[in-house]
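# Build me a structure from this.
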Amino acid sequence: MPRLPRDSAWKSWLFAGALVLGGLGCFSGGVAWALRSIYRGMEQELRRDDVHRLALRTAEASPRATELLGAPLTSTTLTLRAHGTTPEAGLVDFDLDVRGPRGHGVLQAQVAYTPRVWTLRRLVLRPEGGTDVELPAGDSTPARPPD
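The predicted model follows:
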């Protein structure tokens, strides 16, 4: 009876390794996509409820911020840093790239969320080339009911 040729062991391991790496790549891509979807949804909520404008208005009302950047302030990019929400309430941290007539920087904001209102809890201005400046916070803006 003739002997059948057998594949070498390294070919089997190579095939198994490729399958495992391919599976891990697909899983990692799915996790990254899911996290980005969650963050994008929260960023849209912040913009829909004008929470970024609350941070801008509060910064413009601060003499220290207008001394450093001038007024009016405009924002270009909103970057979500962290959020932890429940259906009842939560906290959201985000950064706003801001620009004024005298310069630009980043506003770091922390807001608290309840189903009816967003409240600015902490606001820090980081001007380009300068040190962090804690700005007064505490203003709030209404939250819109979900669509």
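# Please count neighbours and contacts with C-alpha atoms only from this point.
Noted.
# What is the neighbour count of residue 81?
As a burial measure, residue 81 scores 13 neighbours (other C-alpha atoms under 10 Å).
# That one contacts residue 96, correct?
No: between residue 81 and residue 96 there is no contact under C-alpha atoms under 8 Å: 10.5 Å.
# shared neighbours, those two?
Common neighbours of residue 81 and residue 96, counting by C-alpha atoms under 8 Å, 6 or more residues apart in numbering, are absent.
# what ranges do the strands span in the protein?
Using DSSP state E, the strands of the chain run over 74-85, 90-100, 103-113, 117-127, 133-135, 140-142.
# Please tabulate those strands in TSV, including the columns distance to residue 8.
Formatted as TSV, the strands of the chain follow (distance: least, C-alpha to C-alpha, whole Å):
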stretch	distance to residue 8
strand 74-85	50
strand 90-100	55
strand 103-113	58
strand 117-127	61
strand 133-135	66
strand 140-142	68
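# List the buried residues of the longest helix along the chain.
Secondary structure of the chain read by DSSP state H shows that its longest helix is helix 9-48. Buried residues in helix 9-48, counted by 16 or more other C-alpha atoms under 10 Å: 39, 42-43, 46.
# Leaving out chain neighbours, which residue sits closest to the residue minimising distance to the centre of the chain?
In the chain, the centroid-proximal residue (C-alpha atoms, centre = their mean) is residue 80; its distance is 1.2 Å. Nearest residue to residue 80, sequence neighbours excluded (C-alpha to C-alpha, 6 or more residues apart in numbering): residue 94, at 4.3 Å.
# let's see this one next to it:
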Amino acid sequence: MRPHRLDSPWQSWMVATALVLGGLGCFAGGVAWVSRSLFQDMEQELRRNDVHRLALHTAEASPLATERLGTPLTSSFLTLRAHGATTDEGRVDFDLTVQGPLGRGVLETQVAYTKGLWTLRRLVLRPEGGDSVELPAGGSTHALPAD
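Alright, predicted model coming up:
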């Protein structure tokens, strides 16, 4: 009968390390999925309430934006940067990718939500190949009732 060979300590450490890293990977994936779900819900709410159109129309009304990008402006992507909104009030920061006849850029947008009203607080245009410019912000849109 052949003697049974014992596993080396390195093999035991490698198995333990693989199990720990696999567990951490699963945990991180779950956290990322939950975070993305929360952000996706907020993005859908902004689009449902036409908050992105408020930012787009405000930029179109600004001579600073139209001289850099032209008019009409169209938007393609809305990327949520941060939000601290509840059902009653809060603040949401998002980027809106825009394009006009003269160029493309990103609108960095900050809106506030209070008592059923979305209000544009800050609007910064970052045109491709140009300096950022702060646009006059203002205006609001009523929030639609929750589904």
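# quick one: contacts for residue 104 of structure 2?
Going by C-alpha under 8 Å, 6+ apart, residue 104 of structure 2 touches 69, 97-98, 127-128.
# My guess is residue 96 of structure 1 contacts residue 78. True?
Yes: counting by C-alpha under 8 Å, residue 78 is a contact partner of residue 96 of structure 1 at 4.7 Å.
# The two: who's more crowded?
Neighbour tally, residue 96 of structure 1 and residue 78, criterion other C-alpha under 10 Å: the higher count belongs to residue 96, 22 against 19.
# Superposed on structure 2, what's the mean shift for the longest helix of structure 1?
Here helix 9-48 of structure 1, set against structure 2 after superposition, deviates by a mean of 0.8 Å using mean C-alpha distance after the TM-score superposition for structure 1.
# Tell me the residues of structure 2 aligned with that helix.
Per the alignment by TM-score structural alignment, helix 9-48 of structure 1 matches residues 9-48 in structure 2.
# and the matching stretch, how far from the chain's centre?
Centroid separation for stretch 9-48 of structure 2 versus its chain: 19 Å, with C-alpha atoms, centre = their mean, to the nearest Å.
# With stretch 74-93 of structure 1 instead?
6 Å.
# Could I get the buried residue list for it?
Residues 74-75, 78, 80, 83, 91-93 are the ones in stretch 74-93 of structure 1 that count as buried (16+ other C-alpha under 10 Å).
# can you give me the end-to-end distance of it?
19 Å (C-alpha to C-alpha, to the nearest Å).
# what stretch of structure 2 does that stretch fall on?
With TM-score structural alignment as the criterion, stretch 74-93 of structure 1 aligns to 74-93.
# which residue packs closest to residue 109 of structure 1, ignoring adjacent ones?
Closest to residue 109 of structure 1 by C-alpha to C-alpha, 6+ apart is residue 123, at 4.6 Å.
# OK, contacts around the one you found?
Counted by C-alpha under 8 Å, 6+ apart, residue 123 of structure 1 has contacts 55, 59, 107-110, 134-137.
# Map it onto structure 2.
Residue 123 of structure 1 maps onto residue 123 in structure 2, by TM-score structural alignment.
# Distance of residue 22 of structure 1 relative to residue 13 of structure 1?
14 Å.
# Could you pull up the residues touching the nearest residue to residue 59 of structure 2 once chain neighbours are set aside?
The shortest distance from residue 59 of structure 2 to any non-neighbouring residue, by C-alpha to C-alpha, 6+ apart, is to residue 65 (5.9 Å). By C-alpha under 8 Å, 6+ apart, residue 65 of structure 2 lies in contact with 59, 125, 135.
# so which of the contacts of residue 104 of structure 2 hold up in structure 1?
Among the contacts of residue 104 of structure 2, the contacts conserved in structure 1 (both residues aligned by TM-score structural alignment, their matches' C-alpha atoms under 8 Å) are 69, 97-98, 127-128.
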